[in-house]
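Visitor: Sequence and predicted structure below; questions after.
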Amino acid sequence: MAATRFWTYQDMHFPFSATRETLEALPDFQIRDDDIVVVSYPKAGSNWLMVIICKLLRAAGRTEEPVDTLLSGPMELTLKMAEQPGYVTLAARSSPRIFKTHLPIRFAPRGVSKPQNKVKVLVMMRNPKDSAVSYYHFSNKLCPLLGLGEPPAWEEFARAFVGGQIQYGDFCDHVLGWWQMRDDLHFLFLKYEDMKKDLPGSVQTIATFLDITLDGAAIAAIAEESTFDRMKQDFSRSQWPTKRIIPRKGIAGDWKNMLSPDESKAFDSWCERKLCGTGLNFEFE
């Protein structure tokens, strides 16, 4: 089934589009001082965050590149329509570079896991129930697009998700790996649910972290241009088929439409066991 369609490297599950050669090369990937890196588990809102960052950089005059050009897939993957791994393409890109990764912290470039100087790392997090549902629906679209066969039933996918038998491994282990950097000033941690509640405030927080100064009207305009509906329209026009299928509902709490009471309890027990006492909490409403 698609939930277990991965290969294992150093006890971690990866999609086949993340090759051994890439994973061995990435720790030494050269990070530049003005790099902006978005980190997340899959389907946590990383593309939404990247759109906001791109718009902020354009508004601040730091780049003239179109948003669609600035956006890219995870650096560790070789996308179907690409001629080379993401990190190779990224190495040739001019600054400022905005890029993302779904890698657990121990596999990330050293300049991201232990950033120096002015490097900025934004960690996007979303409650695991909604992350699982979004991941499931994305897999349902991606499997036929990539010719990967029949996607899994939800019940199978939910069990694999809680069991960590999925690409990029256990959700809780992944987020906790990055969460240990929460006191490092190179990092900004954001939650999908908080951004849904107050997008203008979140845009301002991101701008401040990136040392971008804009007036209230500019921040409000970027927030308006970065709503889910606007992003979905923009992504539908992308040249990349995999990008066109990324946006779905863009809401918090959609898990209530998918998880059975027993599945919800299984998720709760798993999160309690993994996250209790870590200071990392998620909202599920």
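Guide: Cool, got the structure.
Visitor: C-alpha from now on. contacts and neighbour counts both.
Guide: OK.
Visitor: now the strands: where do they sit in the stretch 1-150 of the chain?
Guide: 7-9, 12-14, 36-40, 98-101, 120-125 (DSSP state E, counting those that start in this stretch).
Visitor: out of those strands, nearest to Asp173?
Guide: Nearest to Asp173, of all those, is strand 12-14, at 10.9 Å by Cα to Cα.
Visitor: another structure for you, compare them:
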Amino acid sequence: MAGQVKKIGDFTFKSVSGAAAEVLRRTLCMYVKDYVEVQPSGAVFPNYLEDWCLKYHEFPVQKDDVWVVTYPKAGTTWTQELVWCLMFDMDSEEAKLELMKRFPFFEFDSLVDSSLEVPGMRADDPMKPGNTWKILQTLKSPRTIKSHLPVALLPKQLWTAHPKIIYVCRDPRDVCVSYYFHCIKLEGYTGNFDEFVKIFIGDMITYSPIWPHILDFWRRRHQSNILFIRFEDMKEDLPAVVMKVAKFLGKAVTEEEVERLADHCSFGSMSKNLAANNETFVGDWKNHLTKEQQKAFKTWTMKYLEGSDFPFYRDYDDV
């Protein structure tokens, strides 16, 4: 498969190759037949995206949409729950629905084999292949939608309809650790942590490379319809982020409401919330990465940040 190229509309799909790609295939192909690099963007995806890319790119965007866009494991679920509760009634029956129903994962259907059958799965389960696309077609306005897609693969109307977009970034070292545990739990990863680090900084894991993903939105952060926030700020001062997001969404909140929302979206509460608890708040790279791995992260990061004014995650002086 390595090297095969397919053209679909304005997109080009090339089967990934190289050492990191071989590790990827060996350790993460339980549910995926092959991985491809997509141009434009250079991002890596399961080859199922070939069947969906044009649908996604042509998806009709509404001005009153609210999109949460992140690289995986960057605090997505946390942000989704906060946004949804600011926009709607957190005490309603709807708030008890699975987050993927009230805040659908835009490209989920392209990550799984459409023929996949899971014994006991409900017909309306949003994780059943094809169901997310159905949910998107019937979602009532104002719609709340989540995506991990890079800029080039998102719906083109995002840049003409100008809906509100909240982008969340997180230190890639913590993302890597969290993504590792996610892949073991949900994607059948069979390799070790060192192999995963090599896949991650080799820009071969699904949705990689992470730095262009972040920097493309960093360069758009001054647009009035885009709010760029950090996972670390949410962790350090969640009430302040609640107020920032509320202001961005045009929602007036009292101090008591801010306090209640911050408590509802705290680590402790989210871990007990059955409707929203599908995020792994694992990170802590300092207790997982070896000195050699930290040096590899530094070299990789500095390559991407050269010439950029992106101010975060430059604490490599002691590496």
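Guide: That came in fine, so what should we check first? None of these values were measured; they are calculated from a predicted model.
Visitor: could the strands of the stretch 1-150 of the first structure go into JSON lines alongside distance to Ala158 of the first structure and mean neighbour count?
Guide: Supplementary listing: the strands of the stretch 1-150 of the first structure in JSON lines, determined by distance: least, Cα to Cα, whole Å; neighbours: other Cα atoms under 10 Å:
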{"stretch": "strand 7-9", "distance to Ala158 of the first structure": "19", "mean neighbour count": "14"}
{"stretch": "strand 12-14", "distance to Ala158 of the first structure": "16", "mean neighbour count": "20"}
{"stretch": "strand 36-40", "distance to Ala158 of the first structure": "19", "mean neighbour count": "23"}
{"stretch": "strand 98-101", "distance to Ala158 of the first structure": "23", "mean neighbour count": "24"}
{"stretch": "strand 120-125", "distance to Ala158 of the first structure": "19", "mean neighbour count": "24"}
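Visitor: what about those strands, which gets the closest to Cys54 of the first structure?
Guide: strand 98-101 (7.7 Å).
Visitor: So for Ala266 of the first structure, which of the strands of the stretch 1-150 of the first structure sits nearest?
Guide: strand 120-125 (20.1 Å).
Visitor: any chance of the strands of the stretch 1-150 of the first structure in CSV, plus distance to Ala223 of the first structure?
Guide: CSV is the format used below for the strands of the stretch 1-150 of the first structure (distance: least, Cα to Cα, whole Å):
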stretch, distance to Ala223 of the first structure
strand 7-9, 39
strand 12-14, 34
strand 36-40, 18
strand 98-101, 19
strand 120-125, 17
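Visitor: and Phe248 of the second structure, what pairs with it in the first structure?
Guide: Correspondence of Phe248 of the second structure to the first structure, assessed by TM-score structural alignment: Phe209.
Visitor: now the helices for the first structure?
Guide: 20-25, 46-59, 67-70, 86-91, 110-113, 128-145, 154-162, 171-179, 192-197, 199-209, 216-225, 228-236, 241-244, 261-275 (DSSP state H).
Visitor: Does anything pack onto the third one? Which helices or strands?
Guide: Helix 67-70 of the first structure is packed against helix 46-59, with contacts defined by 3 or more Cα pairs under 8 Å, 6 or more residues apart in numbering; DSSP states H and E.
Visitor: The helix it packs on vs the second structure - mean distance after superposition?
Guide: In the superposition with the second structure, the average deviation recorded for helix 46-59 of the first structure is 1.1 Å (mean Cα distance after the TM-score superposition for the first structure).
Visitor: how about that helix: buried residues?
Guide: Using 16 or more other Cα atoms under 10 Å as the test for burial, helix 46-59 of the first structure gives 46-57, 59.
Visitor: would you list those in JSON lines and tack on distance to Gly201 of the first structure?
Guide: Converted to JSON lines, these look like this (distance: Cα to Cα, whole Å):
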{"residue": "Ser46", "distance to Gly201 of the first structure": "18"}
{"residue": "Asn47", "distance to Gly201 of the first structure": "18"}
{"residue": "Trp48", "distance to Gly201 of the first structure": "15"}
{"residue": "Leu49", "distance to Gly201 of the first structure": "13"}
{"residue": "Met50", "distance to Gly201 of the first structure": "16"}
{"residue": "Val51", "distance to Gly201 of the first structure": "16"}
{"residue": "Ile52", "distance to Gly201 of the first structure": "12"}
{"residue": "Ile53", "distance to Gly201 of the first structure": "14"}
{"residue": "Cys54", "distance to Gly201 of the first structure": "17"}
{"residue": "Lys55", "distance to Gly201 of the first structure": "15"}
{"residue": "Leu56", "distance to Gly201 of the first structure": "14"}
{"residue": "Leu57", "distance to Gly201 of the first structure": "17"}
{"residue": "Ala59", "distance to Gly201 of the first structure": "17"}
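Visitor: Thank you kindly, that will do.
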